[in-house]
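J.: structural data only, the sequence is not supplied:
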């Protein structure tokens, strides 16, 4: 429970950091705005063709009478669009980080400097950084997609599929969203993606507490754009304490847990993972 509260605290701290550094908040909005336009077009196309996809995927229901055919295909459309939204939440961050790699590298470096300094710039050429980011994102997204397929199937279970399964799905999505958001700061420290997953699996509460509120907030149109710079800043602060760069992680987490009730974000907010 303490890690859950601490994770939410880092999210608030990140939003407060960009609120105090307005120029960097505006700087971090640029790649998120570009990605938003792309995703709005993709989700619009999904919504337009969802009915046709439902009919194609359920040919056995062609001869069903009313209301059963409509109920089945309506449920399919709802689950398909919900899955598309969850997938967009996960991939939005990955694509935004990829599109905005130079922007977020500069933002993370500024956060590190304001907190007492961080690791030196790895000095990799831009194409190399983009290639590493792309490979890491694919690695994470393949794992997340496996859970997405599982939750999509479980969504057909009566009652549980419409209550428990979505709740667990949001938590799992929050974990993987945290993995994505911490990628820039982790990459600066030369930590490979498998090690990042291992570190965050060891602190699942911290990762879920940070990422799940963002998953829920990102479902609201345009909120993802405005929260993205603060999310990257908060993820950087989380990484600093997780790796010991910002002081003793245990002491910092305890302090965050004690103070989180006073933190107000500046914007509205199995298998091994």
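T.: The structure has been received and is ready for your questions. Since the model is a prediction, treat every value here as computed from it, not as a measurement.

J.: drop to CA atoms for contacts and neighbour counts, all remaining ones
T.: OK.

J.: residue 221: how many residues sit nearby?
T.: Residues lying near residue 221 (other C-alpha atoms under 10 Å) number 10.

J.: show me where the stretch 1-150 of the chain has its strands.
T.: Taking DSSP state E, counting those that start in this stretch, the stretch 1-150 of the chain contains no strands at all.

J.: which strands and helices lie in contact with the longest helix belonging to the chain?
T.: Ordering each helix of the chain by length in residues (DSSP state H) puts helix 22-57 first. Judged by 3 or more C-alpha pairs under 8 Å, 6 or more residues apart in numbering; DSSP states H and E, helix 22-57 is in contact with helix 2-20, helix 68-99, helix 101-114, helix 223-242.

J.: now do stretch 38-50: everything it contacts.
T.: With C-alpha atoms under 8 Å, 6 or more residues apart in numbering as the test, stretch 38-50 has contacts from 77, 80-81, 84-85, 88, 92.

J.: in TSV: the helices and strands packed on helix 22-57, plus distance to residue 208 and mean neighbour count.
T.: Converted to TSV, these look like this (distance: least, C-alpha to C-alpha, whole Å; neighbours: other C-alpha atoms under 10 Å):
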stretch	distance to residue 208	mean neighbour count
helix 2-20	7	23
helix 68-99	14	19
helix 101-114	21	18
helix 223-242	12	25
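
J.: quick one: the nearest residue to residue 25 once chain neighbours are set aside from residue 114, how far?
T.: Spatially, and ignoring its direct neighbours in sequence, residue 25 is nearest to residue 18 (5.2 Å; C-alpha to C-alpha, 6 or more residues apart in numbering). With distances taken as C-alpha to C-alpha, to the nearest Å, residue 18 is found 12 Å from residue 114.

J.: for comparison:
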């Protein structure tokens, strides 16, 4: 429990560090703003073409009376737009991470340099960080799906689906997000995803203290604009603590 609370505290410290560097906070907000604009543009385009799309998905109503056909297609309009809105909200964090990888990695690198005492750390090129982030990001998403999809299905089981499953989902999501958030300090020490997992397993509660609150807050619409850059800075602190512990033991 102490390690978990330490992870939560380091997440909070990420916010304090970014407040002292408004430039980094602005850089961290850009990916989420870009993602929001992309999703908004998609919704506007959908609204513009939604009548054609609803006609495409309701061909059975072509020969119906005009009033009934119009009612069915208005209902299809509402359903299609609502579904697109829900999908956009659910995918916002994942898209922001994909778009903002280089931005967040730059923030983590700058923060670690400012903190000093980065034993064994080396500077990596932007292209190298981008490649490593994309490669490991895809692997983490695939691994996360292996765990989360069965839990989503289990969510339909009465009682268990409303009690145990949400807790397990929060823990699984928090763990995989934490692995993403601590990546840069490990990359700079030549440590790949396998070694990153091995180090964090020894301080799993610490990692969850960072990942769980970050993932829960990202579920709030547009909160990722602030949460993700803060979480990446917290990830630097958690990574340094876990690496220090690994060196000692």
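T.: Thanks, I have it. Computed from a prediction, not measured in an experiment: that's the story for all the values here.

J.: tell me which residues of the longest helix of the first structure are tucked away?
T.: Of the residues in helix 22-57 of the first structure, those buried by neighbour count under the rule 16 or more other C-alpha atoms under 10 Å are 24-25, 27-33, 35-36, 39, 46, 50, 54-55.

J.: still on that earlier bit, adding distance to residue 155 of the first structure, write the helices and strands packed on helix 22-57 of the first structure out as TSV.
T.: Below are these laid out as TSV (distance: least, C-alpha to C-alpha, whole Å):
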stretch	distance to residue 155 of the first structure
helix 2-20	26
helix 68-99	7
helix 101-114	35
helix 223-242	25
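
J.: mind checking which of those is nearest residue 184 of the first structure?
T.: helix 101-114 (6.7 Å; C-alpha to C-alpha).

J.: what helices or strands is that closest one leaning on?
T.: helix 22-57, helix 183-188, helix 223-242.

J.: contact partners of the last one?
T.: What that stands for is helix 223-242 of the first structure. 7, 10-18, 24-25, 28-29, 32-33, 36, 104, 107-108, 111-112, 178, 181-182, 184-186, 214, 217-218, 246-249, 252, 267-269.

J.: quick revisit: okay, the contacts of stretch 38-50 of the first structure in JSON lines with distance to residue 196 of the first structure next?
T.: Shown next, in JSON lines, are those (distance: C-alpha to C-alpha, whole Å):
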{"residue": "77", "distance to residue 196 of the first structure": "35"}
{"residue": "80", "distance to residue 196 of the first structure": "30"}
{"residue": "81", "distance to residue 196 of the first structure": "30"}
{"residue": "84", "distance to residue 196 of the first structure": "26"}
{"residue": "85", "distance to residue 196 of the first structure": "25"}
{"residue": "88", "distance to residue 196 of the first structure": "22"}
{"residue": "92", "distance to residue 196 of the first structure": "20"}
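
J.: just those residues now: which is nearest residue 143 of the first structure?
T.: residue 88 (14.8 Å).

J.: ok, and the closest non-adjacent residue to that closest one?
T.: Counting by C-alpha to C-alpha, 6+ apart, residue 39 is the residue found nearest to residue 88 of the first structure once chain neighbours are left out, at 7.3 Å.

J.: from residue 111 of the first structure, how far out is the residue nearest to the spatial centre of the first structure?
T.: What sits nearest the mean C-alpha location of the first structure, by C-alpha atoms, centre = their mean, is residue 177, with 2.4 Å. Distance, residue 177 of the first structure to residue 111 of the first structure, using C-alpha to C-alpha: 20 Å.

J.: give the contact list for the nearest residue to residue 27 of the second structure once chain neighbours are set aside.
T.: Distance criterion C-alpha to C-alpha, 6+ apart; nearest residue to residue 27 of the second structure, sequence neighbours excluded, is residue 103 at 6.5 Å. Contacts for residue 103 of the second structure were tallied using C-alpha under 8 Å, 6+ apart; they are 27-28, 31.

J.: now swap in residue 181 of the second structure and tell me
T.: Residue 181 of the second structure sits in contact with 211, 231-232, 234-236, where contact means C-alpha under 8 Å, 6+ apart.

J.: try it again at 6 Å.
T.: Residue 181 of the second structure makes contact with 232, 235, according to C-alpha atoms under 6 Å, 6 or more residues apart in numbering.

J.: before we move on, which element is residue 197 of the second structure in?
T.: helix 193-201 (DSSP states H and E).

J.: next SSE downstream of that helix?
T.: Tracing the chain C-terminally past helix 193-201 of the second structure and defining elements by DSSP H and E, one meets helix 204-218 next.

J.: how near is the residue nearest to residue 88 of the first structure to residue 33 of the first structure?
T.: Distance from residue 39 of the first structure to residue 33 of the first structure, by C-alpha to C-alpha: 10 Å.

J.: same check on residue 200 of the first structure?
T.: To residue 33 of the first structure, residue 200 of the first structure is 28 Å away according to C-alpha to C-alpha.

J.: how about residue 119 of the first structure?
T.: Taking C-alpha to C-alpha, one finds residue 119 of the first structure at 29 Å from residue 33 of the first structure.

J.: ok so, going back, go through the strand or helix carrying the residue nearest to the centre of the first structure and flag the buried ones.
T.: Taking DSSP H and E as the definition, one finds residue 177 of the first structure inside helix 164-181. Neighbour-count burial for helix 164-181 of the first structure flags 165-166, 169-181 (criterion: 16+ other C-alpha under 10 Å).

J.: residue 1 of the first structure: neighbour count?
T.: 10.

J.: not counting sequence-adjacent ones, nearest residue to it?
T.: residue 205 (7.0 Å).

J.: the one you found -> the second structure?
T.: If you follow residue 205 of the first structure across to the second structure using TM-score structural alignment, you land on residue 205.

J.: what about its match, how many neighbours?
T.: Counted with other C-alpha under 10 Å, residue 205 of the second structure comes out at 21.

J.: thinking it is in contact with residue 5, fair?
T.: No. Between residue 205 of the second structure and residue 5 there is no contact under C-alpha atoms under 6 Å: 8.4 Å.

J.: give me the common contacts of those two.
T.: Contacts common to residue 205 of the second structure and residue 5, judged by C-alpha under 6 Å, 6+ apart, are absent.
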